[in-house]
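**Q** Below: sequence and its predicted model.
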Amino acid sequence: MGWLYVFLAAFVEIFWVLGLKYSTNFLMWSGTVITIIFSFYFIIKACALLPSGTVYAVFTGFGAAAIAIIDFTLLGAEFTYGKASFIGLIIIGVVGIQLTTGSSEQEEKQALTGREGS
């Protein structure tokens, strides 16, 4: 369940980052603030279940890669193979962190918070 919270937070992050760039009126700014609140809510929930360093690394990496891909594909940002290579490295790093976060780290985190199996 912790990883679901991380990916929900990163998904919502895409919208608030784009909102920071494109908001022009009170309603759009309000939506941006609401998405920031949801994003941080999901991060807080994820940190209760997974190591916070891992959560933050995956959250920022996934969000940064997704936003860069959206910039290239939908918003007309300049695409270069160098940028694509570095985005690929971010994605590889995020997957690597997720794969190497063992269940023992999760069990230790749950023991510290007094929670049983999630």
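**A** Arrived safely. Everything numeric here is computed off the predicted structure, so don't read it as measured data. Numbers count the residues shown, from 1 in each chain.
**Q** can we go C-alpha only for contacts and neighbour counts from here?
**A** Fine.
**Q** all helices for the chain, in order.
**A** Assignment of helices within the chain using DSSP state H yields the ranges 2-22, 26-47, 52-74, 81-100, 103-113.
**Q** Next, format those as JSON lines and append mean neighbour count.
**A** Listed next are these as JSON lines, based on neighbours: other C-alpha atoms under 10 Å:
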{"stretch": "helix 2-22", "mean neighbour count": "19"}
{"stretch": "helix 26-47", "mean neighbour count": "17"}
{"stretch": "helix 52-74", "mean neighbour count": "18"}
{"stretch": "helix 81-100", "mean neighbour count": "14"}
{"stretch": "helix 103-113", "mean neighbour count": "14"}
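**Q** List the contacts of residue 49.
**A** By C-alpha atoms under 8 Å, 6 or more residues apart in numbering, the residues touching residue 49 are 1-2, 106, 109-110, 118.
**Q** want to compare, so here's the second one:
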Amino acid sequence: MGWIYLLVAGVLECLWAIGLKYSDGFTRLWPSLFTAVLILLSLTLLSLAMRTIPVGTAYAVWSGIGAAALAVVGILFMQEPGGLMRMLCIGMIIAGVVGLKLFGEGASDSLS
């Protein structure tokens, strides 16, 4: 269940980061409230995930999901650049998140 909490928390992190943009420095009421609620939900789910997932892994995966998802959203919907090297870097973030899941808690590390 921890990994489900973590996945949802990461998606919510992406959404609250978008909300920050539209809150205009917390000067617009509804986008600010929406963002604050999403922040609380995301952090609550992150803390629940940390009950069963090591803190370093959970935080890295949470921020990686948010970073990669937000970069893709920026490219697709906010006219941010999306060249080959940028896409390769996003792929490396995703590979790192997958690696943390595959080689985490109890998995044998073939490099040790």
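**A** Nice, thanks for sending it over. From a predicted model like this one, the values you see are computed outputs, not experimental measurements.
**Q** Which position in structure 1 pairs with residue 7 of structure 2?
**A** Using TM-score structural alignment as the criterion, residue 7 of structure 2 maps onto residue 7 of structure 1.
**Q** With adjacent residues omitted, what lies nearest to that match?
**A** If the residues on either side of it in the chain are set aside, residue 7 of structure 1 comes closest to residue 59, at 7.0 Å by C-alpha to C-alpha, 6 or more residues apart in numbering.
**Q** The one you found -> structure 2?
**A** Match for residue 59 of structure 1 (TM-score structural alignment): residue 62.
**Q** Run a quick check on that match versus residue 5, I expect a contact.
**A** No. Residue 62 of structure 2 is beyond contact range of residue 5, at 9.9 Å (criterion: C-alpha atoms under 8 Å).
**Q** what residue of structure 2 matches up with residue 39 of structure 1?
**A** Residue 39 of structure 1 maps onto residue 42 in structure 2, by TM-score structural alignment.
**Q** what residues does stretch 75-83 of structure 1 touch?
**A** The contact list for stretch 75-83 of structure 1, computed with C-alpha under 8 Å, 6+ apart, reads 71-72.
**Q** wait, what's in contact with residue 61 of structure 2?
**A** Residue 61 of structure 2 touches 6, 10, 97, 100, counting by C-alpha under 8 Å, 6+ apart.
**Q** Present these as CSV; the columns should include distance to residue 66 of structure 2.
**A** Listed next are these as CSV, based on distance: C-alpha to C-alpha, whole Å:
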residue, distance to residue 66 of structure 2
6, 11
10, 5
97, 11
100, 15
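**Q** And the residues you listed, which is closest to residue 53 of structure 2?
**A** Among the contacts of residue 61 of structure 2, residue 6 lies closest to residue 53 of structure 2 (C-alpha to C-alpha), at 9.0 Å.
**Q** that older thread, now do the shared contacts for residue 62 and residue 5 of structure 2.
**A** Joint contacts of residue 62 of structure 2 and residue 5 (C-alpha under 8 Å, 6+ apart) are residue 46.
**Q** Need the max-distance pair from the contacts of residue 61 of structure 2.
**A** Farthest pair in these (C-alpha to C-alpha) is 10 and 100. Separation: 14.6 Å.
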